[in-house]
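need a 3D model of the following:
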Amino acid sequence: MQDLSSGFAPDDASARPIHMLDPSGLDAWMKEQDSVTRDWVKDAGFTAQAGRVLTIPALDGTLAGALVGLGDPDKHGRHRFLLAQARAALPQGNWRLLTEFDTDAANEAALGWLLAGHVFDRYAEAQAPNTRLVPPSSCDRARVLAIANGEALTRDLINTPANDMGPAELEQAARDLADRHGAAIDVIGSDALLDRNFPLIHTVGRAAAPHRAPRLIDLRWGGAGPTLTLVGKGVCFDTGGLNLKPGSSMGLMKKDMGGAATVLGLAHMIMALGLSLRLRVLIPAVENAVGSDAFRPGDILPSRKGLSVEINNTDAEGRLVLADALAFGAEDAPDLMVSMATLTGAARVAVGPDLAPFFCDDDPLADALYSGARRVRDPVWRLPFWEPYEPMIEPGIADLDNAPKGGFAGAITAALFLRRFTEGAARYVHFDIYGWQPTAAPARPKGGVGQGARALLAALPQVLKL
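Purely as a prediction, here's the structure:
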């Protein structure tokens, strides 16, 4: 996991100032400057456009500071992490953010700065910006650093291709995280899955090569407080199975373990911050491969919970492995259980790549997630557990259908399927994330990205009464 702490500088009076300004703030700032500086800003055409960066020279030719545009306040919702754009544009050295922000805005600015320093350099050399920030006094430095490093872990795991990120490597990442924080970890592997009643996880992963055999990762941390169970889909590559995906759909399937990557990143945040709760992380890690032992369309499979499942599409495998893991987690009756998964294309059609849709029956919990998402600029959107669609996942020949025909409401029917396995958990939330940034944006280069984790972290104190 890349440590992003080098992006922060200790308090340094000599650090050059950064002023983040909207157009009215720019007008006020200009009135306080000498005529040379005012002319410089005007001649450069700087009008505090969102994300625009302008360095300001001193009279002796040295660098006096920089301006970063916030844009029109009425359009603030269009932009996130604007300070991140400045990091790559500024000369090396220490910088100080002088603009007065409340804690949430200061944390967003500082987080964006740190994330702009994250590079994925496992396979090709990449240079992180050689600049450091003295965060504003209102910034919660330790919290921002924990979040940034958790997000870096998530991104690195998703970006790593499947030849180097199979079930065994995902297990090792979880073990490394457990060692770092003194957590306990248990891994149920291969044939032991059948012995311990995880038939769906075993069936989905059994066609993979022996060194990529399926397993269930179970990490526990914390000795007191409310209980939180995170369940992350760990399909390390998804061919679609015998319902083979076309090449155009298979190209990004290294990210099909994005749910697992996200819950591991969130687990780091929780443990690094020392939250007063008992955390459990469950990851069914598999590869959905094509082979002589692959499960087939038309098969009817047992599950840990005892519900039978008719397989109408082997490419709807994520809900199968999650079902066994959710049933296992629910047996402990956690106060809150959360699943995160790159589960359905239907969710992407509904809300696009930026929004993380979530399903929740609990209005106060949903409100807390919305509130947290707004504070930390981690957008989420609620979709319904729409009960009139329950018959769509009941095929008659078995208790459940893993891929209802018709093509409608795919994200909702998948969420309804998962909810059938959560009995025992006091509250349940399901996130159907994308886990990928398709085009570069401030603090979010093209590639793997965490979604929903920061919103949930922000909501936990209210939801679990921490």
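
drop to CA atoms for contacts and neighbour counts, all remaining ones
Noted.

after the lengthiest strand in the chain, which helix or strand is next?
When the chain is parsed with DSSP state E, its longest strand is strand 278-288. The helix or strand immediately downstream of strand 278-288 is strand 300-301, counting by DSSP states H and E.

what is that next one packed up against?
Packing partners of strand 300-301 (3 or more CA pairs under 8 Å, 6 or more residues apart in numbering; DSSP states H and E): strand 309-310.

contacts for the strand it packs on, please.
For strand 309-310, the external contacting residues (CA atoms under 8 Å, 6 or more residues apart in numbering) are 298-303, 395, 397-402.

swap in stretch 365-373?
By CA under 8 Å, 6+ apart, stretch 365-373 touches 360, 379-382, 452, 454-459, 462-463.

related to what we said a few turns ago, what comes up buried for the longest strand of the chain?
Across strand 278-288, burial judged by 16 or more other CA atoms under 10 Å covers 278-288.

the strands in the stretch 51-200 of the chain, which residues?
Using DSSP state E, counting those that start in this stretch, the strands of the stretch 51-200 of the chain run over residues 53-57, 63-69, 93-97, 131-134, 184-189.

on contacts alone, who are the packing partners of the one helix or strand Leu457 maps to?
Per DSSP H and E: Leu457 is located in helix 453-463. Helix 453-463 sits against helix 258-273, helix 363-376, with contacts defined as 3+ CA pairs under 8 Å, 6+ apart.

again, only this time at 10 Å
When contacts are defined as 3 or more CA pairs under 10 Å, 6 or more residues apart in numbering; DSSP states H and E, helix 453-463 packs onto helix 141-159, helix 258-273, strand 336-341, helix 363-376.

I'd like the structure of this one too, to check against the first:
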Amino acid sequence: MLPVETDPAAASLPLHLVAAADLPGFLRQRAADQAGFLEASGFTAKAGELRLLPGPGGLAGAVLGLGAARAVGASPWPYGSLAFSLPEDSLWHLEETGREEAVALGWCLGAYRFTRYRSAARRPARLQLKGEQGRALATARAAWRVRDLINTPAADLGPEELAAAVTAIGKTHQAEVEIVEGPALAEGFPAIAAVGAGSHRAPRVALLRWGREGDPLVALCGKGVVFDTGGLDLKSAEGMRRMKKDMGGAAILIGLAELIMTLDLPVRLLLAVGCVENSISDRAFRPSDVIRTRAGLAVEIGNTDAEGRLVLADLLRYAGEQEPAWMIDAATLTGAARQALGPDLPALFSNDDSMADSLLAAGLQVADPMWRMPLHDGYASWLDSSVADINNVAARPMAGAVVAALFLRKFVPEHIRWSHLDLYAWNDVARPGRPEGGEAQAMRALHVGLEKLISGDKGPAAVSKPAPRHTK
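Below you'll find the model as predicted:
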């Protein structure tokens, strides 16, 4: 439950936000004992600096330093530590105006703890809402859902349970949900069936459809590999340690779909999640196997640990058949993207410059950044196969994230505007607003980016020819 109070009459304490340049004026407005206390304690309003203010009854309020950030911004991170820095279960209201959305979002994101297996060590402080913060709360709830999904171990989150998460949000929002499994999966999504053949937990595809006729169609395709052993090309123990998060792309798009429906974005939505486990058994697919795909392309398996792109290949082909205005996939796809950009910057690939620009601008606007990488045609031949239409890995050990994106592009119709996100979906260390563990990385950027795209383009009929592909 989010740590907020909606009763405006509930007794609460004031929280002041002060930029360093505004500190002298703020001190002049305080009672002498409070101003004296702040000066004596060395408070300089540097970013993240928090002081409790004394009063006749003991505690009279608190002040949070913003450093040089005098301007109102959309970043939630300056407020991400408040829920556990203020006294346990205390109730606070924001004194200043103009930052309500960012404060509410940062407060709630910072209050998240994964409590499925043990209780939280303490209760967070609560924020009293004055005014409308529905957008912030919807975003926080979606982010909590994403984090819960990613943090849940694979023993308790198999393909069936991941598909059930899609069903759950569909039921809440009166969306149509279809689960494809068994013979229908083998026929319609053969690459996904091949990836999941080695597990005793059967693979499936969860399809959610929502929206009104006449609105543009947005297709979201998520890699939902609930655990990745690497298959017969077995990962090392260290490489396997966090593989419960290999369904992070699917979780993030489930959260995005929930947010789109909660805030009633004027789109028709297709969410396609490939729910599968890459495991080892006598039924597992093998290096050198040639597998079918929905697109009709035969894929030689150069490495069974490059399974995520096989899952997405079928999903992208299916989504492309529906003629969406925009198509987005998200996946924890390559270690190469992390080597290039680190854990905090998802790699964005796109065949359309205007779409990429909207998503990148949105990421900067809401402090959820991405970095664009090239679809460099010069590397496409690295995926050539002598026995099939394409190999699932390159013949050369370089540019792994680019090559993976080029593989996916093979399954995207050229006239469809498409963006691919190769992301980490995890916080290695705790920071304000970002506890260690699963993270809804890029979810907020994608939501705001889609809003930007929709505001300038109202329907599939306006789909333009993609920008020329990068060649250098």
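
that older thread, the longest strand of structure 1 maps to which residues in structure 2?
Strand 278-288 of structure 1 corresponds to residues 268-278 in structure 2, going by TM-score structural alignment.

for stretch 304-314 of structure 1, same thing?
Using TM-score structural alignment, stretch 304-314 of structure 1 corresponds to residues 294-304 of structure 2.

show me which residues of the matching stretch are buried.
Under the neighbour-count criterion of 16+ other CA under 10 Å, stretch 294-304 of structure 2 has 294-295, 298-304 buried.

off-centre distance for that stretch?
Put simply, stretch 294-304 of structure 2 sits 27 Å off its chain's centre (CA atoms, centre = their mean, to the nearest Å).

what does stretch 68-84 of structure 2 give?
For stretch 68-84 of structure 2 - counting by CA atoms, centre = their mean - the centre lies 20 Å from the chain centre.

repeat that for stretch 305-315 of structure 2.
Taking CA atoms, centre = their mean, one finds stretch 305-315 of structure 2 lying 19 Å from the centre of the chain it belongs to.

and what of stretch 72-87 of structure 2?
Counting by CA atoms, centre = their mean, stretch 72-87 of structure 2 is centred 20 Å from the centre of its parent chain.

gap between the two ends of it?
Using CA to CA, to the nearest Å, one end of stretch 72-87 of structure 2 lies 26 Å from the other.

do the same with stretch 319-339 of structure 1
OK, stretch 319-339 of structure 1 end separation, CA to CA: 10 Å.

map Asp228 of structure 2 across to structure 1 for me.
Using TM-score structural alignment, Asp228 of structure 2 lines up with Asp238 in structure 1.

quick check: that match touching Lys245?
Yes. Contact criterion CA atoms under 10 Å: Asp238 of structure 1 and Lys245 qualify, at 8.4 Å.

identify the contacts common to those two.
Counting by CA atoms under 10 Å, 6 or more residues apart in numbering, the common neighbours of Asp238 of structure 1 and Lys245 are 251, 253, 315.

so what corresponds to the first one in structure 2?
Pointing back at Gly251 of structure 1 there. In structure 2, Gly251 of structure 1 lands on Arg241 (TM-score structural alignment).

what's the burial count for that match?
12 (other CA atoms under 10 Å).

ok, back up a step: can you get me a residue count around the match of Asp228 of structure 2?
The tally of other residues near Asp238 of structure 1 (other CA under 10 Å) stands at 28.

for the closest residue to it other than its chain neighbours, which residues are in contact?
Nearest residue to Asp238 of structure 1, sequence neighbours excluded (CA to CA, 6 or more residues apart in numbering): Asn288, at 4.9 Å. Asn288 of structure 1 is in contact with 203-208, 214, 235-242, 294-295, 314-315, 317-318, counting by CA under 10 Å, 6+ apart.

which one of the buried residues of strand 278-288 of structure 1 is nearest Ala110 of structure 1?
Set against Ala110 of structure 1, the nearest of these by CA to CA is Leu279 (27.0 Å).

and that closest one, what does it touch?
183, 219-230, 267, 270-271, 334.

cool, and Leu270 of structure 2?
Going by CA under 10 Å, 6+ apart, Leu270 of structure 2 touches 175-177, 207-211, 217-221, 257, 319, 322, 324, 327.

returning to that earlier point: and the match of stretch 304-314 of structure 1, how far apart are its ends?
Note: stretch 294-304 of structure 2 ends 19 Å apart using CA to CA.

same check on stretch 208-222 of structure 2?
End-to-end distance for stretch 208-222 of structure 2, by CA to CA: 12 Å.

stretch 428-444 of structure 2 now?
By CA to CA, the extent of stretch 428-444 of structure 2 from end to end equals 20 Å.

kindly report the same for stretch 119-126 of structure 1.
Counting by CA to CA, you get 6 Å between the two ends of stretch 119-126 of structure 1.

so which bit of structure 2 is it matched to?
Using TM-score structural alignment, stretch 119-126 of structure 1 pairs with 113-120 in structure 2.

check stretch 434-451 of structure 1 too.
Using TM-score structural alignment, stretch 434-451 of structure 1 lines up with residues 424-441 of structure 2.

the matching stretch: how far from the chain's middle?
11 Å.

one step back: give the ChimeraX command for selecting the buried subset of the contacts of Leu270 of structure 2.
In ChimeraX, this line selects whichever of the contacts of Leu270 of structure 2 come out buried by 16+ other CA under 10 Å:
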select :175,177,207,208,209,210,211,217,218,219,220,221,257,319,324,327
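
in helices, which of the contacts of Leu270 of structure 2 appear?
Among the contacts of Leu270 of structure 2, the residues falling in helices (DSSP state H) are 257, 319.

about what we covered before: quick check: buried residues in the match of stretch 434-451 of structure 1?
For stretch 424-441 of structure 2, the neighbour count (16+ other CA under 10 Å) marks 424-427, 432-435, 437-441 as buried.

now intersect the residues you listed with the helices, please.
Per DSSP H, those never map to helices.

just the residues you listed now: which is nearest Ala47 of structure 2?
Distance ranking of those against Ala47 of structure 2, using CA to CA, places Pro432 first at 11.6 Å.
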